[in-house]
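**Student:** Can you look at this prediction? I've put the sequence above it.
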Amino acid sequence: MTDMRETGRGILREVVGQEYFDKREASTNSFNADARRLSEEYCFGEIWSRPGLERKTRSLLCVATMVALNRQHELRIHIGTALTNGATAEEIKEVLLQSIIYCGLPAGLEGFRVAEEVLASRGVL
């Protein structure tokens, strides 16, 4: 395993939490292993490890991106990681309000719906 992949796996474990990481590990198979390796090595090992942005900022950027791309499954994950990385419910709300303007009302409202589910499940709402 490369050093960058190990770095990425460490960051991934920290931002998604041990429980999610363990589920991900348990569901890795010969079909999805290469995609997960790319995620670990390049997404988390190369990009998330860079010093230019705090993890909270990276998380909030991911929230906005997932709203823009209409990716609810990933949005749930990134709202959770944003909380783990120090974002507040108020900051997430502000990102979602900004997303309504730049991504459109339906996408932004769907973002609010997903965020409310995640925030409630984490005891934040």
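**Tutor:** On my side now, so go ahead.
**Student:** make it CA atoms for all contacts and neighbour counts henceforth
**Tutor:** Fine.
**Student:** Have a look at this protein and report its longest helix.
**Tutor:** As assigned by DSSP state H, the longest helix anywhere in the chain is helix 105-121.
**Student:** where's that helix relative to the chain centroid, distance-wise?
**Tutor:** Computed by C-alpha atoms, centre = their mean, to the nearest Å, the chain-centroid distance of helix 105-121 equals 14 Å.
**Student:** what does stretch 58-65 give?
**Tutor:** For stretch 58-65, the distance to the chain centre is 7 Å (C-alpha atoms, centre = their mean).
**Student:** what ranges do the helices span in the chain?
**Tutor:** Using DSSP H, helices in the chain cover 3-16, 18-26, 33-38, 55-69, 72-84, 89-103, 105-121.
**Student:** let's bring in a second one:
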Amino acid sequence: MGAAHVKRSLDSATPFTQPLQDWIIEHAWGTTWQDDSVLPRKYRSLITIGFLIAQKSPNELKGHIRGAINNGASVVEIREVLMHSLPYCGAPATQEAFRAAIEVLNDMDIDINK
């Protein structure tokens, strides 16, 4: 997700949310993402997108779509994960994921109509 995202997360943490933020940094962004020997970050990003579609977590999905692009995933690969989620997660979850992806990719000035 990048150093800028981590900094924003730390800067926006409150005394109430700081324990949660510390855990996320250490575990979700730390150890989980550090070993590229079997699954490179690009693939971890694509897998995470699938998990977030299933959880119907559009805000987190947006961040991980951005992260997937930064980790080398293509728009076509991201679209394929979204399509692959359709029979497993259902049309509403997949449609929501497409809306999130369109928003993020447009914000990143990435042409999705190629």
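**Tutor:** On my side now, so go ahead. Only a predicted model underlies this, so the values are computations on that prediction, with no experimental measurement involved.
**Student:** Give me the TM-score for this pair.
**Tutor:** Taking TM-score structural alignment, normalised by the length of the second structure as the basis, the two superposed chains have a TM-score of 0.90; 110 aligned residues with a C-alpha RMSD of 1.2 Å.
**Student:** Can you point out the buried residues in stretch 20-38 of the second structure?
**Tutor:** Neighbour-count burial for stretch 20-38 of the second structure flags Gln21 (criterion: 16 or more other C-alpha atoms under 10 Å).
**Student:** tell me how far the ends of it are from each other?
**Tutor:** Terminal residues of stretch 20-38 of the second structure are spaced 28 Å apart (C-alpha to C-alpha, to the nearest Å).
**Student:** quick one: that stretch to chain centroid distance?
**Tutor:** Offset of stretch 20-38 of the second structure from its chain centre (C-alpha atoms, centre = their mean): 14 Å.
**Student:** Near Asn71 of the second structure, how many other residues are there?
**Tutor:** The tally of other residues near Asn71 of the second structure (other C-alpha atoms under 10 Å) stands at 19.
**Student:** what's the closest non-adjacent residue to the residue positioned nearest the centre of the first structure?
**Tutor:** The centre of the first structure sits closest to His78, judged by C-alpha atoms, centre = their mean, with a distance of 2.4 Å. Leaving aside its sequence neighbours, His78 of the first structure sits nearest to Val63 (C-alpha to C-alpha, 6 or more residues apart in numbering; 5.7 Å).
**Student:** what's the counterpart of the residue nearest to the centre of the first structure in the second structure?
**Tutor:** Counting by TM-score structural alignment, His78 of the first structure corresponds to His64 in the second structure.
**Student:** Now do the contacts for the residue nearest to the centre of the first structure.
**Tutor:** Taking C-alpha atoms under 8 Å, 6 or more residues apart in numbering, we find His78 of the first structure in contact with 59-60, 62-63.
**Student:** 7 Å instead, please
**Tutor:** By C-alpha atoms under 7 Å, 6 or more residues apart in numbering, His78 of the first structure lies in contact with 59, 62-63.
**Student:** quick check, nearest of those residues to Gly104 of the first structure?
**Tutor:** Proximity to Gly104 of the first structure was ranked across the contacts of His78 of the first structure by C-alpha to C-alpha; first place goes to Val63, at 14.7 Å.
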